[in-house]
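Student: Kindly return the folded structure for what I paste below:
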Amino acid sequence: MPTARRPRRPSGAPWAQAAASLAHRSGQGALTAAGWAVRWAPTALSVAATTAFVLAGASSALAGVFARAVVTPVRRPSESTPVLAVVDGPDGLEVILPADEATTVPGVYSLTFDGGAGVARIGPVTSFDPRDGTVQRAVEEVYRGDLRAAVRGRLTGFVYPTPADAGLDAEDVEVPVPVGSAPAWLISPGLADHPRPAEGVWAVMVHGRGARRNEGIRAVPTAQRLGMTSLLISYRNDGDAPDAEDSRYGLGTTEWEDVEAAVRYALDHGARDVVLFGWSMGGAVSLQFVDRSDLAPRVLAVVLTGPVVDWMDVLRHQARLNRIPEAVGLLGQWLLSNRAGRFVTGLAAPVDLKALDWVSRADHVRVPTLILHSEDDEYVPVGPSAALAERNPELVRFVRFRQAHHTREWNVDPERWDRTVRGFLRAVLAAPRPGASH
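Tutor: Below you'll find the predicted structure:
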């Protein structure tokens, strides 16, 4: 399906453009007399030194902004997609949006509006006119708010705001975490279609950066069909659980403790083993838990969708995406990973980025791991996911999706996502676990 072209962004950050312009102007005109050169050399050197100082300061400031943004929680994601119109279609409401790479992709999504107070489930494309750059999609359900009055919105991947909206019965529970008490949804297994139901196995769902626990609702029917109880958790700084003391993301190096608390809650309430489901940064959090926690032996498998398996690669990609010079991006990484950078980032402790590079640490993955990742993920590049599977083929399986962008593999092809996950977990459940203690 054709998509509208994105407008070209200006090359480089504003300070870089200004520097290039200054360099061009200062280089105009040839020096024709040695005396002129001698006379003005001190001034030229002074200008060059001043320019270098200004550029160095601007680079440091940009690196600081970049580093701080990475670890600062997103409280209310921006709603930047114009809602052009809501019309009556042959089968109900339809919404008209600008056509771009996100709005024209097939699948089912949610459209949040009115600052997140309104939510509607958006279905298939009903018409697409590349001439006027718009796309029309079915509105399957308006959960809350007045969609007709919406001016701008945000197309998201979570689909269902609450378990009840998905037709699921959930119990509200509280998980004791190191910084307080974190709310979670507990959902019973339902009717399993597996010949050997996963009795005593809980699916612990770990959402991504800037998302909340409703991100995992999509995976609950899959877990139910395997006979698993589902625990959809919140963790520090996500807007549901209490904030960390520094109110900063640890990119997985701190949040894993909240996953550990959730797994302990599951074990205390009847679970024998768990399977971790992680999306985006939730994948990094899950891998850190399996690597660091004493409860890691109770993890049967890990299922990751669009995961961050190498934060340094993600940071390099985001720097390129935002036209940030490589040197500035590297300085941003240094600020995140060194104690001196905490005055800029606000982190209570530096982030060990090397510990978050699972491509280099592929042999440290000791639990059967399934990675589902779209090749056109614009936020978390697919390369490290594929590389991790290549380096540890015995335990890591990689499944490539297309058109799904970031963490929307289920949205684009729910049947394939469900079939792949159930097939993988059935094999895990059927396999013996040498050395496991229960």
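
Student: can we go C-alpha only for contacts and neighbour counts from here?
Tutor: Fine.

Student: The helix or strand hosting Ala48 packs against which elements?
Tutor: Element membership for Ala48, per DSSP states H and E: helix 34-71. Packing partners of helix 34-71 (3 or more C-alpha pairs under 8 Å, 6 or more residues apart in numbering; DSSP states H and E): helix 14-26, helix 326-337, helix 342-345.

Student: Please provide the structure for the following sequence as well, for comparison with the first:
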Amino acid sequence: MEVIRVSMSKSVPDSTARAVRLALAGLGVGAGIGLIASIATSGLAVYFARRIVIPEQAPEELEILHVDGFDYDMRVQLAANEDTVVSGCYGLYFDSGAGHAQIGDILEYDPISRTVSREVIAVTSGDLRSARWGRWTGVFYPHPETLGLQYEEITLTSDVGELPAWFFPTSSEAPRDTWAILVHGRGGSRSEGLKAVPVLEALRMPTLAISYRNDAEVRVGNASRYGLGDTEWLDVDVAIDYALAHGAQRVVVFGWSMGAAITFQAASRGRNRRHIAGLVLDGPVVDWYDVLDHQARINFLPTPVARLALDMLTRPWARPITGLETPLDLNRMDWVRRAAELDKRVLLIHSDDDEFVPSGPSHALAAVRRDLVTMPKYDRARHTKEWNIDPERWNDEVASFIESEVLVNDSAAD
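Tutor: Model (predicted):
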């Protein structure tokens, strides 16, 4: 999930101003004054509310300073920031997402010039030498071909139309009847879940990496709005339908960031919820109120503005402003409040230095549901990059959880 950026120095866009006027006209002057204290305050609140639900492409704002070496021994010098000085293996998108490189260990860090040189493991697409700006990402494998594993391009069909997906059947002659469904986060793509595929292949678990409504490769025009999990879970049900129709008896659903909010809803509201044997959640949104309060703070939004923006997401009167077909039920997506209703075994992987989604609600859920929730400690991975800082540890913890908590009923058990 990318940060929700709100520029306090820019004027509110014309589309936002029109939304405010439309809402006020629809409500009547008295109701408008009662609900929105002033045009200035409401304009900023509208802007924040719309930024939360409108899909956007993350910008390429990381400066690529220099690339040297040969293809088999290449290094890249980058501007140093809180992400690029963390050890591990990462992805670097460039050329508006057309290029991608796999970035490895830190080779040199200069705190005075604020630059860092890192190993280039591979350039998977594009010409890194000519790139000047990029985007740091946890997506190490941008496409199944970079995994070197068998896969198929398939299409799922939901009420919103066709949803592209990748299916990994596993190379084992005895695949399990427990499948994995991989659900990426807000502003991401199905590539985000590919880091989980190698360990699932080792466990002989067929796997689906899915897209869902409002994804960049699915959305049509400018009308798309994220449901923050309150609507996207329907597409997880469709993925489970596919798995059940092709030999699965049960599934483990993986969710990253907002993908975890989607996963929680599929596990509690979906028609296939009885087939979900466990959840693996990375950097999960457990409580949207907590996340959006945090996003408001880091954007220096006054509390009244932030509260009004959240109110807009949940109220029918604000639909002309947000563009949502139906208001969001943020209480239904608060799993600290709903902890007693949890009935699935869960592995929570959430770093305490997560800069986008605070780990407090994850710890709270783990504390009150020790019977179902396993939560290992991470403290330096930032948002959804626990695999990136230590792939071996992440794989071991996922494998241990699945083998001990999920696969005990699998017909292909060893």
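
Student: returning to what we had before: flag every buried residue along the helix holding Ala48 of structure 1.
Tutor: 55, 59-60, 62-64, 66-68, 70-71 (16 or more other C-alpha atoms under 10 Å).

Student: residues near Asp291 of structure 1, how many?
Tutor: 17 (other C-alpha atoms under 10 Å).

Student: Return the residue of structure 2 aligned against it.
Tutor: For Asp291 of structure 1, the aligned residue in structure 2 is Ser268 (criterion: TM-score structural alignment).

Student: helix or strand for that match, which one?
Tutor: Going by DSSP H and E, Ser268 of structure 2 is in helix 258-269.

Student: Residues in contact with that helix: which ones?
Tutor: The contact list for helix 258-269 of structure 2, computed with C-alpha atoms under 8 Å, 6 or more residues apart in numbering, reads 1, 183-186, 228-234, 236-237, 253-255, 272-274, 276, 279, 281-286, 333, 342, 344.

Student: What of stretch 47-64 of structure 2?
Tutor: Outside of stretch 47-64 of structure 2, the residues within contact range by C-alpha under 8 Å, 6+ apart are 2, 4-6, 12-13, 16, 76-79, 93-94, 96, 131-136, 186-187, 214-216, 224-228, 306, 309-310, 312-313, 321-323.

Student: Just the buried ones among those residues, please.
Tutor: With neighbours counted by 16+ other C-alpha under 10 Å, those contain buried members at 2, 4, 6, 12, 16, 76-79, 93-94, 131-136, 186-187, 214-216, 224-228, 306, 309-310, 312-313, 321-323.

Student: And for the residue mapped onto Tyr235 of structure 1 from structure 2, nearest residue in space, chain neighbours not counted?
Tutor: Aligned by TM-score structural alignment, Tyr235 of structure 1 pairs with Tyr212 of structure 2. In space, and not counting its chain neighbours, Tyr212 of structure 2 is closest to Asp235: 5.8 Å by C-alpha to C-alpha, 6 or more residues apart in numbering.

Student: mind checking how far the corresponding residue of structure 1 for the one you found is from Gly306 of structure 1?
Tutor: By TM-score structural alignment, Asp235 of structure 2 lines up with Asp258 in structure 1. Here the criterion is C-alpha to C-alpha, to the nearest Å. By it, Asp258 of structure 1 lies 21 Å from Gly306 of structure 1.

Student: of the two, who's got more company?
Tutor: Using other C-alpha under 10 Å, the more surrounded residue of Asp258 of structure 1 and Gly306 is Gly306, with 30 against 26.

Student: quick revisit: tell me which of the contacts of stretch 47-64 of structure 2 fall in strands.
Tutor: Here DSSP state E is the test, and those give 76-79, 93-94, 133-136 as lying in strands.

Student: Output those as JSON lines; include the columns distance to Ile298 of structure 2.
Tutor: Formatted as JSON lines, those follow (distance: C-alpha to C-alpha, whole Å):
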{"residue": "Val76", "distance to Ile298 of structure 2": "30"}
{"residue": "Gln77", "distance to Ile298 of structure 2": "28"}
{"residue": "Leu78", "distance to Ile298 of structure 2": "24"}
{"residue": "Ala79", "distance to Ile298 of structure 2": "22"}
{"residue": "Tyr93", "distance to Ile298 of structure 2": "25"}
{"residue": "Phe94", "distance to Ile298 of structure 2": "26"}
{"residue": "Trp133", "distance to Ile298 of structure 2": "24"}
{"residue": "Gly134", "distance to Ile298 of structure 2": "23"}
{"residue": "Arg135", "distance to Ile298 of structure 2": "20"}
{"residue": "Trp136", "distance to Ile298 of structure 2": "20"}
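
Student: Quick one: the helices in the stretch 301-414 of structure 2, in order.
Tutor: Using DSSP state H, counting those that start in this stretch, the helices of the stretch 301-414 of structure 2 run over residues 303-314, 319-322, 360-368, 386-389, 391-405.

Student: pretty sure Asp352 of structure 2 contacts His363?
Tutor: No. Taking C-alpha atoms under 8 Å as the definition, Asp352 of structure 2 is not a contact partner of His363, at 9.4 Å.
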